[in-house]
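Peer 1: have a look at this prediction, sequence included:
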Amino acid sequence: MSQFKSELESVKPEWKGGAPKHVKAFFTCRTGGVSSGPWGGPEGIMGLNLAFHTGDVRSCVAMNRRILSGCLPSEPKWLTQVHGTEILHADDVADAPQADASWTTTPGVVAVVMTADCLPVLIADREGRIVAAVHAGWRSLADGIIQKTVAKLRDELRGEGDFAVWLGPRIGRDEFEVGGDVLEAMKAHLPQAEKAFRAANQPGKYFADLALLARQALEASGIPAESIADCGLSTFGDPARFFSFRRDGEKSGRHAALIWIEPQNHP
């Protein structure tokens, strides 16, 4: 997994089949900002928490967002994520509306989702005509947000589109313990969902593989396995680099997964 450091430490996608033309994307790490305490880095300082709703000092979050924006062609199109299936045109987003995915065809418009164990899914047409960011928590994943997003992108390209997909850092398959309700919800929309679950030590509990479930949803949408790249990184398992809601509780910070089409005049 390649890294880059401009102003921030981040994880960049390694796209399968080559990077989409003119598309830029990255996932923020835990450090590089001004938050402290549980929203800080491993030593309790210099955290890059990007969410206002976690209890962090608002001025610190605002500064973290300004630091992030300095690495981007424009201010990200922030959403208020509600574990649903609403998908918005990022160009029209203002004041953080409720949604869990956004898309754009406009160079310089930055689509973004925030996560702290949920799976971020970044999608790009290989010709660089359209991109999307998806927040795939288990509820939205079970309700079809990935399939809905792919269908929307194809619709915008009038049925065309050779898509590349990147699955970002999320809670690992050996750490995401869930109940039988999650298994049943997934099986309702993904016929092979049971392959992504294995029994945990407690009766009626399972470990779920979010990345495998996302792969099933993508392949059901006609995106082949050879177009899906997975970073394989666990937020829960790497406290030095990542926040984790399951590990740290309500005061966990949030990361950003961002994607945009590079403006032609960008240096």
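Peer 2: Received the coordinates, thanks.
Peer 1: all contacts plus neighbour counts: C-alpha atoms, from now on.
Peer 2: Noted.
Peer 1: tell me the SS of the residue of the chain most remote from its centre?
Peer 2: For the chain, the largest distance from the centre (CA atoms, centre = their mean) belongs to P203, which lies 30.8 Å off. Three-state call for P203 (DSSP: H, G, I helix; E, B strand; the rest coil): coil.
Peer 1: and what of G249?
Peer 2: G249 is classified as helix under three-state DSSP.
Peer 1: next up, a second structure to put side by side with the first:
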Amino acid sequence: MTLEILTSDHLGEIRHGFFTRRGGASSGVFDGLNCGTGSSDQADIVTTNRTRVAEAMGGPLHGVHQVHSAEAVVAADPETRPRADGIVTDRPGVVLTILTADCAPVLFHDAQAGVIGAAHAGWRGALGGVLEATLAAMETLGATPGATRAAIGPTISQRAYEVGPDFLDTFEAEEPDALRFFANGADGKYHFDLPGFALRRLRRAGVDAEWTGHCTYSDPARFYSYRRTTHAGEADYGRLISAIAL
């Protein structure tokens, strides 16, 4: 099956893609293009999937060991995966990648400076400042937020992201206008708008940004979803990959 690669017109002609699960070699609960080396999928199959992505992107994949942090690094050796959730480069041929399964994958491009970035923004990282940290790392290479465009790829939408009152309290303690990203749900619960919150942080930082509008939870044929897997009682889940290269 051919790989399905979603792109954002917002990023222009820069080589990038939000890969769906279609076109991969994995089977069972991982059926499709599972690129998560941390999953319990067969390692050789994950390697096959990642090789297909590298071939589609035209270079070796550079990623990070994602820990829901607010840390961002400059890409170095593709065999090294530092503990961080953002990665940047100004080197042609370097393919930056982020893995997600409900969290927001964010790709950045400053066309004037020739700098790109990629970030993994779950609620914790987004609240902690991973998007701003990625922009700061890009600035060390000559980028500026005002010249940077960003696209948020497939992520869990507000209608599928139910949270409890403690979650809301955490946000209110950090963000004065946090309530705007929460809608009332059933039984005292709320629904959190992760892509909306990420867009808010990006735009507040001076970045022109948009969300592709794809919900990972509601489209099992195309996307992996940690939350959907949890609700279904499955043992594990695949990881989607998003990539960008100069």
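Peer 2: Good, I have the coordinates. No experiment lies behind these values; they were computed from the predicted model shown.
Peer 1: quick TM-score on the pair, please.
Peer 2: Remark: TM-score between the superposed chains equals 0.91 [TM-score structural alignment, normalised by the length of the second structure]; 242 aligned residues with a CA RMSD of 1.9 Å.
Peer 1: rewinding a little: how close does the residue farthest from the centre of the first structure get to C71 of the first structure?
Peer 2: Using CA to CA, to the nearest Å, we find P203 of the first structure at a distance of 47 Å from C71 of the first structure.
Peer 1: also F27 of the first structure?
Peer 2: Remark: distance between F27 of the first structure and C71 of the first structure (CA to CA) = 12 Å.
Peer 1: and what of L212 of the first structure?
Peer 2: Taking CA to CA, one finds L212 of the first structure at 31 Å from C71 of the first structure.
Peer 1: so which of those two has more stuff around it?
Peer 2: Counted by other CA atoms under 10 Å, L212 of the first structure and C71 do not tie: L212 has more neighbours, with 18 against 12.
Peer 1: what do we get in the second structure for that one?
Peer 2: In the second structure, the residue equivalent to L212 of the first structure is G196, according to TM-score structural alignment.
Peer 1: and for the residue nearest to its match when sequence neighbours are not counted, the neighbour number?
Peer 2: Nearest non-adjacent residue to G196 of the second structure, counting by CA to CA, 6 or more residues apart in numbering: F181, 6.9 Å away. F181 of the second structure is flanked by 18 other residues according to other CA under 10 Å.
Peer 1: show me what F181 of the second structure aligns to in the first structure.
Peer 2: With TM-score structural alignment as the criterion, F181 of the second structure matches A196.
Peer 1: cool, H16 of the second structure as well?
Peer 2: Structural alignment (TM-score structural alignment) places H16 of the second structure against A25 in the first structure.
Peer 1: check which helix or strand covers that match.
Peer 2: strand 23-28 (DSSP states H and E).
Peer 1: right, and the helix or strand after that strand?
Peer 2: From strand 23-28 of the first structure, the next helix or strand downstream (DSSP H and E) is strand 31-35.
Peer 1: and the contacts of that next one?
Peer 2: Residues outside strand 31-35 of the first structure that contact it (CA atoms under 8 Å, 6 or more residues apart in numbering): 7-9, 40-41, 45-49, 56-57, 60-61, 63-64, 67, 241.
Peer 1: can you check stretch 58-72 of the first structure too?
Peer 2: Counting by CA under 8 Å, 6+ apart, 6-8, 33-35, 48-52, 75-76, 110 sit against stretch 58-72 of the first structure.
Peer 1: just the ones in strands from the residues you listed, please.
Peer 2: If you go by DSSP state E, the contacts of stretch 58-72 of the first structure have 33-35 in strands.
Peer 1: out of those residues, which one sits closest to Q147 of the first structure?
Peer 2: Nearest to Q147 of the first structure, judged by CA to CA, of those is G33 at 34.5 Å.
Peer 1: and for the closest residue to that closest one other than its chain neighbours, the neighbour number?
Peer 2: Among residues not flanking G33 of the first structure along the chain, L48 sits closest, at 4.1 Å (CA to CA, 6+ apart). Using other CA under 10 Å, L48 of the first structure has 32 other residues around it.
Peer 1: what sits against L48 of the first structure?
Peer 2: Here L48 of the first structure is in contact with 28-35, 39-41, 61, 64, 253, 255 (CA under 8 Å, 6+ apart).
Peer 1: helices of the second structure, start to end?
Peer 2: With DSSP state H, the ranges of helices along the second structure come out as 43-57, 123-128, 130-139, 165-174, 194-204, 226-232.
Peer 1: and E13 of the second structure, which of those helices is closest to it?
Peer 2: Closest among those, using CA to CA: helix 43-57, at 13.3 Å.
Peer 1: which part of the first structure matches the closest one?
Peer 2: By TM-score structural alignment, helix 43-57 of the second structure lines up with residues 58-72 in the first structure.
Peer 1: buried set for that stretch?
Peer 2: 60-65, 67-68, 72 (16 or more other CA atoms under 10 Å).
Peer 1: thanks a lot, see you next time.
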